[in-house]
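**Q** just need the structure, nothing else, for what follows:
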Amino acid sequence: MNTSSPVLDRPQPAGHDAASSPAPTRRAFGWTQLVGALPGALRKLNPAELWRSPVMFLVWVGAALTTAIAIAEPFLGGPQNSGGTPVPAGFTWGIAVWLWLTVLFANLAESVAEGRGKAQAQALRTTRTATVAHRVRAYDAATDAAATAAATDDVASSELALDDVVVVSAGELIPGDGDVIWGIATVDESAITGESAPVVRESGGDRSAVTGGTRVLSDRIVVRITSQPGQTFVDRMIALVEGANRQRTPNEIALGILLASLSIVFVIVVLTLNPIASYAASPVSIPVLVALLVCLIPTTIGALLSAIGIAGMDRLVQHNVLAMSGRAVEAAGDVTTLLLDKTGTITYGNRRASAFVALTGVDGDELARAAVLSSLADPTPEGVSIVELAATQGVAPAAPEGSTPVPFTAQTRMSGLDLADGTQVRKGAASAVLAWLEAEGQPVAPQPRAELLQFTDAIAQSGGTPLVVATLDPRTGGVPLGAVHLKDVVKEGLAERFTQLRAMGIRTVMITGDNPLTARAIAAEAGVDDFLAEATPEDKLALIQREQAGGALVAMTGDGTNDAPALAQADVGVAMNTGTSAAKEAGNMVDLDSDPTKLIDIVRIGKQLLITRGALTTFSLANDIAKYFAIIPAMFMGVFPGLAALNLMQLHSPASAVTSAIIFNAIIIIVLIPLALKGVAYRPASASQILGRNLLIYGLGGVIAPFVGIKLIDLVVSLLPGF
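**A** Alright, predicted model coming up:
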């Protein structure tokens, strides 16, 4: 699967190998994106839009107030002195302009993040073309689906309602989201996933869900519509990637409350400065007080907070994962337990026959021949691999004339062949085959039984899966011949990734339907912390509830209807796009590539989101401390000479100090937009190590950057007349 190409790219041409081609890259921030986001940023200057961000709303109020004062100054005798020093002409207008730019730059950060999603959504809209649907007049599931689907009416896809049944043939677009209830077909989903390889969709399994706008390439299927017009999967994807329906997450809300509280504290502090200065016969002008307030409140993180959240969801979209809410992305960053299916996630899932293990006195070719005969009705990869292994040993028998294949069923757990002379050949789990022989009145003698179980236990302990082969001849009786060793190969590099997860404090649990011996061996080889063997849907749900009761946040993947309860219970439930509609409705994320290993990347992206927010919050608060030392001493040094000791930057004048600080306060937002969109580089580490690194880099950097930046800006501002 192509796990790294951005979703929603244009469909790839036929023959394109999505798995081998490099993923297109895009810059986190550029002038083209900046210009494109400018109209949206200007629209967001509306106070009705800004009130959701108390910090930036406060800056907007300050900008409006300063602008009003600048307009009124010519009628009031010009700029008033501030802090006992004259204010140059144009000072108030300069402060007003940079305050408006501060609000504009904050809006640009959010608009650039939203613009990336809108570009992706536009590509999705091309899949929502009006299509003709062949709606079945009266579908009867109890009779032949092909016959009942013959009488259809052609209607527009927009007229389809929930539970309507439609017929889709090769070359036609699927008119709406639904489940295949009859038939099997290959479907081109490149318009949704960016993956050019067609996928198989069939009724009665976990790969029955189809998405409106995708195209049937072969055969004919009957689909039951599972969504109302305007509420399809594509419609929800468009709304989500545009950010239109993005609700603020609990952490965002909590941080917003903290920032608002800090802003109120600084408002009180600034309001107390003027009475103190007035007492010293050096009142501070309102524009200077506004500038001081804006420089001290956490405008940097207030401006970037929304953009960080939108960018986090966008990074998931680039990995072909659709998060149904920002809460799910945050929860992924806090996950402490990962539940991973063995097949397809930890192992490749294509168990193959690696050896025939014959019992004492049984010829190896006889065992191989019986294994092939029992696999002729087994179309699974395991059955095919048995035939291929026997062929490499020169054994390739054909089914004798008059024989009857016995397909595998969940009840018998065996497959086989009934020959014309009455001989029966079976292959399956050891317990199933031994129980079959006993039911046929042919119990296995203790010695061969013990030897057989010794072989199967050894195979299971090595991480393989044993299949026992036996024959039942009406003349000579029934005997086991030996076992087939199936190997399921663990994916390369997983052990290292699990070690990284362990360093992050994340516990990994492998879930499998295998017996405990096989599960233990695979778990040891892969390096997971724990495993759940012979797992049922109820077992998965109970495990998640136990983990959550212990305070853990749990993430898991699933694709079947039987996974829906566990996906709904998990804090992060990642449904496979190839899975059923029930699974996709239950989860809070959908992996469009249907790659279960993507769960590890989702956790990394979630942690990167939290780390980015924490790092920029640290930087913003540290900025405020440095700006305090820049402005306060310069403003009041003439009134209180003792403050000269705090004038570390040696700024040119109070006017240049205030102007330089307000300019730096605006520019730093633009400088940090690429970091907010791209995210802080994530390295697996414990929470204490991450905190220490953030304090060192972004805390110390947040203190140093204003000293350097404000001083450099002051050198330029001091060249202006009057400063």
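
**Q** when you work out contacts or count neighbours from here on, use the C-alpha atoms and nothing else.
**A** Will do.

**Q** of all the helix elements in this protein, which one is longest?
**A** Secondary structure assigned by DSSP state H gives helix 598-636 as the longest helix of the chain.

**Q** show me what that helix is packed up against.
**A** Packing partners of helix 598-636 (3 or more C-alpha pairs under 8 Å, 6 or more residues apart in numbering; DSSP states H and E): helix 286-296, helix 299-318, helix 326-334, strand 554-558, helix 654-678, helix 687-694, helix 700-717.

**Q** and with 6 Å instead?
**A** helix 299-318, helix 326-334, helix 654-678, helix 700-717 (3 or more C-alpha pairs under 6 Å, 6 or more residues apart in numbering; DSSP states H and E).

**Q** with distance to Thr67 and mean neighbour count added, can I get the ones you listed in TSV?
**A** As requested, those are exported to TSV (distance: least, C-alpha to C-alpha, whole Å; neighbours: other C-alpha atoms under 10 Å):
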stretch	distance to Thr67	mean neighbour count
helix 299-318	19	25
helix 326-334	37	24
helix 654-678	15	23
helix 700-717	21	18
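
**Q** Proceed likewise with the subsequent sequence, for comparison:
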Amino acid sequence: MRKKPDISLFDWRVTAPALTAALAKLDPRVMAKNPVMFVTEVVAALSTLLFLRDLFLGADTAAVVGQIAAWLWFTVYFANFAEAMAEGRGKARADTLRATQSETPAHKLASITAETYETVSSRSLKPGELVLVKVDDIVPADGEIVEGIASVDESAITGESASVIREAGGDRSAVTGGTRVVSDWIKVKITSKPGESFLDRMIAMVEGAERQKTPNEIALNILLAGMTIIFLIVVVTLEPFVMYSGAAVSVVFLIALLVTLIPTTIGGLLSAIGIAGMDRLVKSNVIAKSGRAVEAAGDVDVLLLDKTGTITYGARQADAFETLPGISRSEMAEAALLASLADETPEGRSIVDLARRQLGRAFDGSDAIVDTIPFSANTRISGADLKDGVRLRKGAADAILTWCGLVATPELRAVVEGIAKSGGTPLLVARDKAVLGVIHLKDIVKPGIRERFAELRRMGVRTVMITGDNPLTAAAIAAEAGVDDFLAEATPQKKLELIRREQALGKLVAMCGDGSNDAPALAQADVGVAMNTGTPAAKEAGNLIDLDSDPTKLIEIVLVGKQLLISRGSLTTFSLANDVAKYFAILPALFVTAYPALDALNIMHLGSPGSAILSAVIFNALIIIALIPLALRGVKYQPATAASLLRRNLLVYGLGGLIVPFVGIKAIDLIVNAAGIV
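**A** All right, here's what the predicted structure looks like:
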């Protein structure tokens, strides 16, 4: 799997539009969706009115009030800028995808048997119509291959340079508009309407920053809104306290104090964190339909994986040649190769490939063939007749024994039964009515998958393979792949029952699949990861789509989900600790003249109430800007227990949130007083 090239954190192509978008987001109707920043905007507007009043009256406080109003607007603007940057990065990736989408000519067929075609615009194609796609042609729209087999370049969508095989029938018959045929030809039945192709939906998903909020995010929003209301009540009740005490505290100082105390840091960055999480998935070639799926991935307990096409390759492949006594391996390999040249099935091609690898030379031998016997589902045999009169056959064990007129010997029976018990399929190779040996066909587990499952296990995710195979075959594949459990002879109903059973136990379930029979389970799962090579039904049912069709990608998905949760928790811890520090740093400076005893808490010794509140407002704005890169990049995830993560949060972000405001506000106060701003 190759990740898409990253977009630099402050790429000007993203930053420039974000600067403008941040201004548009100042619309109160937009700001009202974020209670914390909406309050900040109201306070900024009120401060601006007070500044204009003082300026008109010629009051001495006009300069300070004006600076406070400016920094409050600065705070709101850069909170919007953080969200606009996160959205802009997603839209930049959408533009990259859109560059692959163009109106292409399509060769429309009147029927599947038609020998001529009409060239039309791809935009005019309707569901059900047939098109012919030849070498170097662009697939005009999403569809299903109804005839033919071809190698297809999907790099424009997936970023993968290696072409993939697409053929009629099975789970690898779907093709995506915008991909290119690099060999042979295919006839495709269109399945998407104009403007509703998979690529169109992908672009819409990537641009869809207006995502559904997750339960955790809703809970955090409620917490932030509650804290905002509490501090609003606190600051409002300070006004009569100020009047009673006789302290010289301006109203604008009190409303600015409100902004410094409410959790503006996390309030301003919350949306950016969620959108950036979806963007990180896009960089890994995974399209998320909702933020809920991204966050749920961070808490996944159980992962269900469909075997065929997910854990293993779609078709069984030749794994070994087992020879009978007196037969050499090269003799067996040559006979198997020649007998399989006329077998165009994936299994037949895999036998030819294995034989050529074992022979260690560019063996062909086709010039020795006078006649070929193509594989037939009726005979279950393929073969070749040679010029020297030798007849070679390859096929199912019972079919070959019948052709030879033989009964299996004990040695042959032992090999055949051993392969069958291991979950494989035995095929016999015969020469002139004599059996040479057995070809072991098996489900080939995708490389590196066992190690990735071990990594998931360390992250606390239990893996379960689901397959329609019998328990014996399922157990063999499960052991080889390294999954924790398996469900054999699985029907769509059994998959649903398993997911619901796990969910009833309070588990979050993720499901990877690519077939139409996986669609119900993908829809039921908390996280449904559909393979891009899968059927349209599977891709519609999933809430995440893996463009690389790599089931081990769930590790990246889980990591991004955990990173999103940890980033939000870390910045929330920092923000709350930040507010506590500002509370104890500013209040003593404001009221020490009325209550000298508060001087014991005035450990920062700020220059004046005016410089204290102005320094706090400036710090409040600058800290949001400083944290934008962290919100977009995310806090690095390292597998650890909940207690360890909490301890790290408190030590790094909690303690840091307490210390940084003291240092920052004091430094700004020294600059403000030295410059004579206040």
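
**Q** any idea which of the helices and strands packed on helix 598-636 of the first structure gets closest to Asp177 of the first structure?
**A** With C-alpha to C-alpha as the criterion, Asp177 of the first structure lies closest to helix 299-318 of these, at 20.3 Å.

**Q** quick one: average offset of that closest one versus the second structure, please.
**A** Here helix 299-318 of the first structure, set against the second structure after superposition, deviates by a mean of 0.9 Å using mean C-alpha distance after the TM-score superposition for the first structure.

**Q** mean deviation of the next helix-or-strand element following that helix from the second structure?
**A** Next along the chain after helix 299-318 of the first structure, taking DSSP states H and E as the criterion, comes strand 321-323. Mean deviation of strand 321-323 of the first structure relative to the second structure after superposition (mean C-alpha distance after the TM-score superposition for the first structure): 1.2 Å.

**Q** distance from the chain centre to strand 321-323 of the first structure, please.
**A** Mean-position distance between strand 321-323 of the first structure and its chain equals 5 Å (C-alpha atoms, centre = their mean, to the nearest Å).

**Q** what's that strand aligned against in the second structure?
**A** Per TM-score structural alignment, the counterpart of strand 321-323 of the first structure in the second structure is residues 286-288.

**Q** what's next to that stretch, contact-wise?
**A** Leu544, Ile545, Asp546, Leu547 (C-alpha atoms under 6 Å, 6 or more residues apart in numbering).

**Q** just to revisit the earlier point, nearest to Ala68 of the first structure, out of the helices and strands packed on helix 598-636 of the first structure?
**A** Nearest of those (C-alpha to C-alpha): helix 654-678, 18.1 Å.

**Q** which helices and strands does the closest one pack with?
**A** Partner elements for helix 654-678 of the first structure (3+ C-alpha pairs under 6 Å, 6+ apart): helix 299-318, helix 598-636, helix 700-717.

**Q** the last one corresponds to what range in the second structure?
**A** Aligned by TM-score structural alignment, helix 700-717 of the first structure corresponds to residues 655-672 of the second structure.

**Q** what about the longest helix of the first structure, how far off from the second structure?
**A** Mean for helix 598-636 of the first structure is 1.1 Å (mean C-alpha distance after the TM-score superposition for the first structure).
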